[in-house]
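# The following block contains a protein sequence and its predicted model.
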Amino acid sequence: MAVPNPNRQRITDQVWEIWVRFDALEPTALLGGIYAAKPGYHNYRLALPGGDYSVGDVAADRQGPQDKAAAIDLTMSAAAMRLYTGRLDVAARARDERLYIDGHPIIREFIGTKDNRSVYCYVLVGGRPLGVGADAGPDPGRDATHLWHLHISFIRRFLAHPQLAPRVMSVLSGESLAAWRARTTTTSTTSGGDMQQTDRLANRTGNPNRTVGNVLADVSNLRDWLISRAGTAGMVTPPAAGSPLQLLLAMAQDWAAESNRQRLRDEAILAAVKGLTPQEILARVDLRAAQQIEALHAMRTQIAQELAPLLVTAVGQHLAGQVAPEMLADAQEMAIRRVLGSLDGPAA
């Protein structure tokens, strides 16, 4: 059984997971350290002066947990030092997508050796402040202790990201980029279109239809209740009472019922004005139509102002970190437009 994180006050579970996985991977591995009260990434941001390179050079290092260490030292055999330093170097020089999240590097630097004679350091971002001459590249002159321990500095923004350990360990384990892509890319194709998630789920759901992390709706609930016409038979698990979707559906149904009642009233008005001229009758019909249109616009405004923000918040809270914000916004806009658009149709 893996040893639980011994210092959650200063070490994120994601960084500790890297040690647990590496310990299982490499027989000669020893933990050289994570948190240490000294300058640099081993310390936490609040304990460091603003001029420390681990908090001042890269903007993303001024984000993320401010009370957690951001580096790990892995001690191992000479052969293992060459192996894992080499794997990191190949991935870093190729700008391997596993070492990036949302286009940003998750590692600032790694320091080890590729030949057991000279220390090798590669900086993935923020190289110029260190004198590298470019944003990324080899940085000579690091401490000789790195001949027997591999140091990895993590960008502080990603210290608690659920993909930190899986991505770093994929590279360290020697998994090919193609194999990682095949393993972590899930595509679900239904009659409603394609939904693709490029990162592995944070937690297994046990349901092949689920497309997001811990909870939320599956394909039937989320897509059917947002996209299908209100009242469609065969829905799975109706929206919970009091939820934004349930309120939106109830409002649509109330509007349809009110439209039916209004049509009957209009027919009664026309029957009562038989003595009027055709022009007078048309004028009254136009007035009634204008009143209905005004009421419809008022209903649209009420939905937009009251229900749409609730819907966005409710769905957004569950999808945070799982679906790109622009995809979520597009889906919500399409769903709301379809529901609102159906209100313009003739009453049944």
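Sure thing, it's come through. Residues are numbered from 1 along each chain as shown.

# Every contact and neighbour count from this point should use C-alpha atoms.
Will do.

# show me where the stretch 101-250 of the chain has strands.
With strands called from DSSP state E, counting those that start in this stretch, the stretch 101-250 of the chain shows them at 104-105, 107-112, 120-123, 137-138, 149-154, 186-190, 193-197.

# how about whichever strand or helix holds Ala80: buried residues?
Per DSSP states H and E, Ala80 falls inside helix 78-93. Within helix 78-93, the residues that qualify as buried are 78, 80-89, 91-92, counting by 16 or more other CA atoms under 10 Å.

# how about the strands of the stretch 101-250 of the chain in a markdown table, adding mean neighbour count and distance to Ala289?
As requested, those are exported to a markdown table (neighbours: other CA atoms under 10 Å; distance: least, CA to CA, whole Å):
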| stretch | mean neighbour count | distance to Ala289 |
| --- | --- | --- |
| strand 104-105 | 18 | 56 |
| strand 107-112 | 26 | 64 |
| strand 120-123 | 24 | 69 |
| strand 137-138 | 20 | 70 |
| strand 149-154 | 24 | 64 |
| strand 186-190 | 13 | 41 |
| strand 193-197 | 12 | 38 |
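
# So which of those strands is nearest Ala252?
strand 193-197 (25.0 Å; CA to CA).

# The closest one packs against which elements?
Packing contacts for strand 193-197, counted by 3 or more CA pairs under 8 Å, 6 or more residues apart in numbering; DSSP states H and E, involve strand 186-190.

# one more structure, for comparison:
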Amino acid sequence: MSSLIAKVLWPAMEKLEPGSLLGGILADKPGYHNTRDRLRQQGRRWDYSIRWPRDRRGPGDEAAAIDWTFPDAQAGHFGTIARYSKRLRDAGRVEDPRTYAMREFYGNTDRDREVEGWDFVRDKVAHSSDDTHLWHIHISVRRAYVNDRKAIDAIVSILSGESLTDWQRRWDARPRAATAARVLG
């Protein structure tokens, strides 16, 4: 695995929460955990993770999702996972421009026994029937950005609680309308 999801995003997550675990990046199943090339070889040309224009770009041999596992949440203590899930959800709700590289996330934002998520492409709540997201956060990265350092750093910035202004200052970025970026798919 050579993508920045493995080389940059996961190490940053582990640094934020040293006791956390990498739940997985590549998995031979439908969706962003698989590679675009493998999905096509399996005849899954209409898989939702390769429909959008930005998912038809980028490396075809890299997975585009990560699962971040929290052992304390596995034990029923949801404070840690809720902190990071809430940051992701709140960034989606306000159309934070740093969310441009993400497709969706699932996790537990409020310490209950219900999974919450956000669809960053459609700017709305996303639902999952997979209750494993009570103890791990799933983040799908739009395939065009799996090797884009600024895009991966934007995700790390949100997870770390860094302000948008500080992130923009670090990248010398100008504010832009988040909705304009989403219209392009």
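Thanks, I have it. All values reported here derive from a predicted model rather than from experimental measurement.

# Distance to Ala295 of the first structure for the strands of the stretch 101-250 of the first structure - can I get that in JSON lines?
Listed next are those as JSON lines, based on distance: least, CA to CA, whole Å:
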{"stretch": "strand 104-105", "distance to Ala295 of the first structure": "49"}
{"stretch": "strand 107-112", "distance to Ala295 of the first structure": "57"}
{"stretch": "strand 120-123", "distance to Ala295 of the first structure": "62"}
{"stretch": "strand 137-138", "distance to Ala295 of the first structure": "64"}
{"stretch": "strand 149-154", "distance to Ala295 of the first structure": "57"}
{"stretch": "strand 186-190", "distance to Ala295 of the first structure": "37"}
{"stretch": "strand 193-197", "distance to Ala295 of the first structure": "35"}
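
# So which of those strands is nearest Ala256 of the first structure?
strand 193-197 (28.8 Å).

# now the closest one against strand 186-190, angle please.
Interaxial angle, strand 193-197 of the first structure versus strand 186-190 (axes from the mean of the first three to the mean of the last three CA atoms, to 10 degrees): 170 degrees.

# so how far is strand 193-197 of the first structure from its chain's centroid?
15 Å (CA atoms, centre = their mean, to the nearest Å).

# what's the closest non-adjacent residue to Ser73 of the second structure?
You called it Ser, but residue 73 of the second structure is Ala. Trp135 (4.7 Å; CA to CA, 6 or more residues apart in numbering).

# Can you report how many residues neighbour Val153 of the second structure?
Careful, residue 153 of the second structure is Asp; it's not Val. Applying other CA atoms under 10 Å, we find 19 other residues in the vicinity of Asp153 of the second structure.

# let me fix that: Pro11 of the second structure
Neighbours around Pro11 of the second structure, by other CA under 10 Å: 15.

# aligned partner of it in the first structure?
Here Pro11 of the second structure is matched to Val20 in the first structure, going by TM-score structural alignment.

# quick one: what helix or strand has its match in it?
helix 13-25.

# Just the buried residues of that helix, please?
For helix 13-25 of the first structure, by 16+ other CA under 10 Å, it's 13-23.

# Equivalent analysis for stretch 328-337 of the first structure, please.
Neighbour count says stretch 328-337 of the first structure has 328, 332, 335-336 buried, by 16+ other CA under 10 Å.

# Show only the entries of those found in helices.
Using DSSP state H, 328, 332, 335-336 are the members of those that sit in helices.

# Now do Ile281 of the first structure against Ile293 of the first structure, distance only.
Per CA to CA, to the nearest Å, Ile281 of the first structure is found 18 Å from Ile293 of the first structure.

# Quick one: closest of the strands of the stretch 101-250 of the first structure to Leu46 of the first structure.
Closest to Leu46 of the first structure of these, according to CA to CA: strand 149-154, at 16.1 Å.

# That closest one to strand 107-112, inter-axis angle?
Using the same axes, to 10 degrees: strand 149-154 of the first structure against strand 107-112 is 180 degrees.

# In the second structure, point out the residues matching strand 149-154 of the first structure.
With TM-score structural alignment as the criterion, strand 149-154 of the first structure aligns to 136-141.

# how near is Arg183 of the first structure to Ala37 of the first structure?
The value you get for Arg183 of the first structure to Ala37 of the first structure, if CA to CA is used, is 39 Å.

# Ok, Asp139 of the first structure next?
24 Å.

# Between the two, point out the one with more neighbours.
Taking neighbours as other CA under 10 Å, Asp139 of the first structure and Ala37 compare with Asp139 leading, 19 against 12.

# Nearest residue to that one in space, please, no chain neighbours.
Leaving aside its sequence neighbours, Asp139 of the first structure sits nearest to Cys121 (CA to CA, 6+ apart; 5.3 Å).

# same check, this time on Asp153 of the second structure
Excluding the flanking residues, the one nearest Asp153 of the second structure by CA to CA, 6+ apart is Leu9, at 7.5 Å.

# circling back: now do the same for the residue nearest to Asp139 of the first structure: its match in the second structure.
In the second structure, Cys121 of the first structure lands on Gly117 (TM-score structural alignment).

# Now do its match against Arg111 of the second structure, distance only.
Using CA to CA, we find Gly117 of the second structure at a distance of 13 Å from Arg111 of the second structure.

# How about the contacts made by Ala180 of the second structure?
Not one residue lies near Ala180 of the second structure by CA atoms under 8 Å, 6 or more residues apart in numbering.

# Check for me that it belongs to a helix.
Yes. Counting by DSSP: H, G, I helix; E, B strand; the rest coil, Ala180 of the second structure is part of a helix.

# so how far is Trp52 of the second structure from it?
15 Å.

# Same question for Arg122 of the second structure.
11 Å.

# Also Val141 of the second structure?
Relative to Trp52 of the second structure, and taking CA to CA, Val141 of the second structure is found at 12 Å.

# His138 of the second structure too?
Per CA to CA, His138 of the second structure is found 19 Å from Trp52 of the second structure.

# Give me the contact list for the helix holding Ala80 of the first structure.
The contact list for helix 78-93 of the first structure, computed with CA under 8 Å, 6+ apart, reads 26, 28, 99, 110-116, 122, 124, 137, 147-150, 171-172, 174.

# If we use 7 Å, what do you get?
With contact meaning CA atoms under 7 Å, 6 or more residues apart in numbering, helix 78-93 of the first structure is reached by 112-116, 124, 148, 150, 171-172, 174.
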